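Colleague: The sequence and its predicted three-dimensional model are supplied below.
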Amino acid sequence: MSENITLNNGVEMPALGFGVFQTPPEETEAAVAEALTVGYRLIDTAAAYGNERGVGAAIRASGLDRSEVFIETKLWISDYGYDEALHAFDKSAGKLGVDQIDLLLLHQPLTSDFDRTIGAYTALEKLLADGKVRAIGVSNFMPEVLARLSETGVVPAVNQVEVHPYFSQPAVQKADAEHGILTQAWSPIGGITFYRDGQKSTLENEVIGEIANRHSKTPAQVMLRWHLQQGRSAIPKSVKPERIAENFDVFDPSTSSGQRFELTADELAAIDALDTGVRSGPEPDSITLESYGRDIPEA
């Protein structure tokens, strides 16, 4: 049974979700169907992923009531601006096959043309006021950019950013908390981390491995527990049924030793200490229409 988090506007959202970043469109429906069968009730996608249609198809085929599945998607920078973002909602909702999206985010800050970013966020506020979305937020917004949204009226409910043991972004998490914004971790188990100077994958890290052995859990499960216990949402991804099930198995009441699976304060601190301060994803300020713009299809 999943845990829920209450957003700053009172909407409840599952703490652990299923992501489909880089999941090929032809594999998305099967992966999401497996995740829903396992018990995930939050599915995260994005217009730029090109797989919203597969997400919607899996949800419809699941037999679950629409109210039981929390759908989260993101608008791409090519659709920023007020009117453009309103239309982008229509495109995403159409592909997902829904009238209402539970959480709609701006995928990246467009710092090179921030007026368009403000216009897009203002459109999100309009969609929220009209009941077409239940909550709104942002992704990859650093504290100084987040502060520039102050001229808008609605505080984002979520800031989805890269967070894993090798890059935990404490300053971003602190700024989010100060504004009552939930930090949601993409790449929560360090799936995109690079091997720099002989650095091992988070899945092969000795500290995480020792903690996992102590709890009879896997390194991935330890990292997801680390996120949840520190109040973050996390959206791991996989197309492998065994991994999909494994990642969700962090809510069980006890381990084989009879002890509840919960990390100690020392274990949480040991994972925190692994932070390198080195980002694996692109620098948010480097995202421009010239380098990252792409047309988001109508259907």
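Modeller: Perfect, thanks for sending it. Quantities reported herein were computed from a predicted structural model and do not represent experimental measurements. Residues are numbered from 1 along each chain as shown.
Colleague: From now on I want contacts and neighbour counts done on CA atoms only, so please keep to that.
Modeller: Will do.
Colleague: so how far is stretch 226-241 from its chain's centroid?
Modeller: 9 Å (C-alpha atoms, centre = their mean, to the nearest Å).
Colleague: end-to-end on it?
Modeller: 23 Å (C-alpha to C-alpha, to the nearest Å).
Colleague: And the contacts of it?
Modeller: Residues outside stretch 226-241 that contact it (C-alpha atoms under 8 Å, 6 or more residues apart in numbering) are 5, 14-21, 23, 27-28, 31, 34-35, 44, 182-189, 224, 244, 247, 262-263, 268, 271.
Colleague: this is the other structure I want to compare:
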Amino acid sequence: MTTFAPVLQLNNGVGMPALGLGVYQSPPEQTVPAVEAALREGYRLIDTAAAYGNETEVGEGLRRSDVVREEVFVTTKLWLTDYGYDEALRAFDRSLAKLALDYVDLYLLHWPVPSAFDTTVAAYEAAQKLLADGRVRAIGVCNSGTEDLTRLMERTEIVPAVNQVELHPLFIQRELREFDARFGIVTQSWSPIGGVNRYGGGADQGTDPLRSPTVVDIAEKYGKTPAQVLLRWHLEHGLSAIPKSVKEHRVKENFDVFDFALTDDEVAAVDALDGGRRGGPDPAKVRLDSFS
């Protein structure tokens, strides 16, 4: 019997699976089998982006699967060099063509750009049009802090449905999560098991939550892996998480988190690992030429 992730209700009534497959840094040739494996295992959320360079392969993985399109929640993202109203609409058309889909379930602005906020607003207004036209089912943002969200909501009509941010036990973003919840915005975690701290190598117990004695002890108690404990921690907090892997056994392992639950004390113990240290780029310092 196939197990499915719980569904989170977005602020526009659309349901989004709480756990999905991320494909950041997934090589195109490995993305198709990873998507196929995920859908076979029970995943129903696939998260990609224009900047990842694998939208075409995500679409191919969807087509090769036996799962019907309507059952899969597909997210893609607008890259910041395509911000602006007309530019965003054209970029969305390119993404949709690469995915070979008729619509996208969630369309996100990939980064806030405080130094060029007018273009950020214009891009979000384009996303609002896509929503009104039925070409996307929900819209939102990534990597946005409370000030970014406040400024955006002051100048646009639709409250973002999702804010996808770096979030893991070493960087729990409590204040931002509380802000999101106040406005009905679902917080979605990228790098949910702290992978951003391992990309460059050299991570230790203080910078790799998978090696934390606290997490290892909890994993041993439940007969689970540290990664499974961390993903369960996200679910206990009501977050959405999108772990990335192209290895079929890891894809399967990351989804095997629905047969146990953490106690309140265990959740608090993992919370206590927070050092407030970001592993990825600081959104406040992002400029239009930052990633061009």
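Modeller: It's in. Since the structure is predicted, the reported quantities are computational estimates derived from the model, not experimental observations.
Colleague: Overlay them and tell me the TM-score.
Modeller: The TM-score (TM-score structural alignment, normalised by the length of the second structure) is 0.95; 285 aligned residues with a C-alpha RMSD of 1.2 Å.
Colleague: quick revisit: among the contacts of stretch 226-241 of the first structure, which ones are buried?
Modeller: 5, 14-21, 23, 28, 31, 34-35, 44, 182-189, 224, 244, 247, 262-263, 268, 271 (16 or more other C-alpha atoms under 10 Å).
Colleague: need the helices for the stretch 101-250 of the second structure, in chain order.
Modeller: 117-132, 146-155, 174-182, 213-222, 226-236, 248-255 (DSSP state H, counting those that start in this stretch).
Colleague: could I get those helices as CSV with distance to S292 of the second structure?
Modeller: Formatted as CSV, the helices of the stretch 101-250 of the second structure follow (distance: least, C-alpha to C-alpha, whole Å):
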stretch, distance to S292 of the second structure
helix 117-132, 16
helix 146-155, 21
helix 174-182, 27
helix 213-222, 38
helix 226-236, 32
helix 248-255, 31
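Colleague: V196 of the second structure against G279, yeah?
Modeller: Yes - the pair V196 of the second structure and G279 passes the contact test of C-alpha atoms under 8 Å, sitting 5.7 Å apart.
Colleague: Counting neighbours, what do you get for R211 of the second structure?
Modeller: Residues near R211 of the second structure, counting by other C-alpha atoms under 10 Å, number 15.
Colleague: swap in V7 of the second structure?
Modeller: Using other C-alpha under 10 Å: V7 of the second structure sits among 14 other residues.
Colleague: residues touching the aligned residue in the first structure for T146 of the second structure, list them.
Modeller: Under the alignment by TM-score structural alignment, T146 of the second structure pairs with P143 in the first structure. Contacts of P143 of the first structure were listed using C-alpha under 8 Å, 6+ apart, and they are 171-172, 175-176.
Colleague: let's go with 7 Å and repeat that
Modeller: The neighbourhood of P143 of the first structure, defined by C-alpha atoms under 7 Å, 6 or more residues apart in numbering, consists of 172, 175.
Colleague: so how far is P170 of the first structure from it?
Modeller: Per C-alpha to C-alpha, P143 of the first structure is found 11 Å from P170 of the first structure.
Colleague: what about the aligned residue in the first structure for E248 of the second structure, neighbour count?
Modeller: Residue pairing (TM-score structural alignment): E248 of the second structure is matched to P241 of the first structure. When neighbours are counted by other C-alpha under 10 Å, P241 of the first structure registers 13.
Colleague: do I218 of the second structure as well
Modeller: Neighbours of I218 of the second structure under the rule other C-alpha under 10 Å: 19.
Colleague: do I235 of the first structure as well
Modeller: Counted with other C-alpha under 10 Å, I235 of the first structure comes out at 23.
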